[in-house]
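Chemist: have a look; sequence and predicted model below, questions after that.
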Amino acid sequence: MSKSDPFYASAPTGQLTKAILGMLLTYDSPKGRVGGWIVEAEAYMGQQDSAAHAFKGRRTASNEPLYGPPGTVYIYSIHGRYLLDVAAQEQDVPQGILIRAIQPTIGEDIMLTNRDKSGVNLTNGPGKLMEAFGIDDKKMNFEIFGDCQLNIDKQTQKIPAAIEASNRIGVANQGDWATKPLRYFVKGNPYVSGIKKRDVDLENFGWR
């Protein structure tokens, strides 16, 4: 098992968050492989970021994976739903990328049995995609993407026609950093959470 994935320390976290858009996220689940193109992700900037789990150096048993080597799996739960992060930057620099939404391409039938919602509502949010994957525990924490059942395939990537940025979702009360444009998404993709119908690119789904 490799100890890290250097890609996740190869650029600033915001840049990496944009770079993973269009990469293929897969999970080898007990029912079979599921996955899809990443269409939305958020950057969290560690100790300086008032919306981050490691703000002011906070370090607990639950957020310890964030302090791991680049490429570490960090699964956490909020309001009873599980969310998926990848640790960015070198070990002990607790920055991370929250994967917020995917466009399903693999094992959609499996995802539909895990989460009885069809269309974009299957995976257009961070809790929704984890439910669709059937992940409801933190057992893969501290593993490295690509060395466990989870993988972000950097060789299999669709290219967004345009990437847009906005403030992050669900952190409105979290201080000065709440309004920083650290949420990145594929412009026009229908699986982006909260996208308005008039903004959807029905022809190409936002890909080149």
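Modeler: Everything's here; your move. Since the structure is predicted, the reported quantities are computational estimates derived from the model, not experimental observations.
Chemist: please count neighbours and contacts with C-alpha atoms only from this point.
Modeler: Fine.
Chemist: next one: Tyr57 from Tyr8, what distance?
Modeler: Just to correct that, residue 57 is Gly rather than Tyr. 20 Å (C-alpha to C-alpha, to the nearest Å).
Chemist: Ile110 too?
Modeler: 29 Å.
Chemist: which one of Gly57 and Tyr8 has more residues nearby?
Modeler: Set Gly57 next to Tyr8 and count neighbours by other C-alpha atoms under 10 Å: Tyr8 wins out with 23 against 15.
Chemist: mind listing the helices for the protein?
Modeler: 13-19, 108-114, 126-133 (DSSP state H).
Chemist: can you pull out the strands in this structure?
Modeler: 23-29, 32-44, 73-78, 81-88, 95-106, 150-157, 163-166, 183-186 (DSSP state E).
Chemist: out of those strands, nearest to Glu131?
Modeler: Nearest of the strands of the chain to Glu131, taken as C-alpha to C-alpha: strand 81-88 at 7.7 Å.
Chemist: A further structure is provided below for comparison with the first:
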Amino acid sequence: MAHAAGAIGAAPLTGPDLTRFFERDAIAVARDLLGCHLRVGDVGGRITETEAYFPDDAASHAFRGPTPRNGAMFGKPGNVYIYRIYGMHWCVNFVCTTGSAVLIRALEPEAGIATMIDRRNNDALTQLCSGPGKLCQALGIDLSLNDRLLDEPPFSIAPSAPVEIVAGKRIGITKNAEAPWRFGISGSRYLSKPFR
């Protein structure tokens, strides 16, 4: 199924437009983020894979309420929430309504590719951002960028033309693992894992 989130070359979302885009159900936002163009400074690309999380979702960091670690999830729509997994990889999420967020799982590189290759020590284009940890490493995302809005430097996000969407179970979780809240661009080679 296609969605309409704007046009290719659209201006980045800012102010009230950013709020309107993100202040919605996390599943709707996760689907509409596919194809959007994310920039972090001079690097970035087209979002190809996302996962939705809700505050009443046992797999979500917001499930037990606000803490010093997850405070950014309770910020404004369009806020950035960054956390570390396995003690080594950063993950980036975009806040929707309070306590709900979308994990950015994969991206098709478009800008600053040489920088991404250097950061990842890998020149396979399809592997530069094929997972949330790889994506953060390639884009230079770490905890220093936590808890700021997507219209604040170094971030920007611009809407996309419609894309064909596939859905499946989320990856790498044990709680509420059956929820079909992982979304990707159909046929994309730039995914963390293929959709069944």
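Modeler: Received the coordinates, thanks. Bear in mind that the values here come from a model prediction, so they are computed numbers and not experimental data.
Chemist: among the helices of structure 1, which is the most enclosed?
Modeler: helix 126-133 (a mean of 24; mean count of other C-alpha atoms under 10 Å).
Chemist: which helices and strands does it pack with?
Modeler: If contacts are counted by 3 or more C-alpha pairs under 8 Å, 6 or more residues apart in numbering; DSSP states H and E, helix 126-133 of structure 1 sits against strand 81-88, strand 95-106, helix 108-114.
Chemist: how about these in JSON lines, adding distance to Ala43 of structure 1?
Modeler: As requested, these are exported to JSON lines (distance: least, C-alpha to C-alpha, whole Å):
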{"stretch": "strand 81-88", "distance to Ala43 of structure 1": "9"}
{"stretch": "strand 95-106", "distance to Ala43 of structure 1": "5"}
{"stretch": "helix 108-114", "distance to Ala43 of structure 1": "26"}
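Chemist: nearest to Val171 of structure 1, of those?
Modeler: Here strand 95-106 is closest among those (C-alpha to C-alpha), at 12.7 Å.
Chemist: tabulate the strands of structure 1 (JSON lines), appending distance to Gly119 of structure 1 and mean neighbour count.
Modeler: Shown next, in JSON lines, are the strands of structure 1 (distance: least, C-alpha to C-alpha, whole Å; neighbours: other C-alpha atoms under 10 Å):
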{"stretch": "strand 23-29", "distance to Gly119 of structure 1": "18", "mean neighbour count": "21"}
{"stretch": "strand 32-44", "distance to Gly119 of structure 1": "14", "mean neighbour count": "25"}
{"stretch": "strand 73-78", "distance to Gly119 of structure 1": "24", "mean neighbour count": "20"}
{"stretch": "strand 81-88", "distance to Gly119 of structure 1": "20", "mean neighbour count": "25"}
{"stretch": "strand 95-106", "distance to Gly119 of structure 1": "10", "mean neighbour count": "25"}
{"stretch": "strand 150-157", "distance to Gly119 of structure 1": "22", "mean neighbour count": "16"}
{"stretch": "strand 163-166", "distance to Gly119 of structure 1": "22", "mean neighbour count": "16"}
{"stretch": "strand 183-186", "distance to Gly119 of structure 1": "17", "mean neighbour count": "26"}
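Chemist: tabulate the ones you listed (a markdown table), appending distance to Lys3 of structure 1.
Modeler: Shown next, in a markdown table, are the strands of structure 1 (distance: least, C-alpha to C-alpha, whole Å):
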| stretch | distance to Lys3 of structure 1 |
| --- | --- |
| strand 23-29 | 20 |
| strand 32-44 | 22 |
| strand 73-78 | 12 |
| strand 81-88 | 13 |
| strand 95-106 | 17 |
| strand 150-157 | 15 |
| strand 163-166 | 31 |
| strand 183-186 | 28 |
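Chemist: which one of those lies nearest to Leu66 of structure 1?
Modeler: Comparing the strands of structure 1 by C-alpha to C-alpha, strand 81-88 comes nearest, at 5.2 Å.
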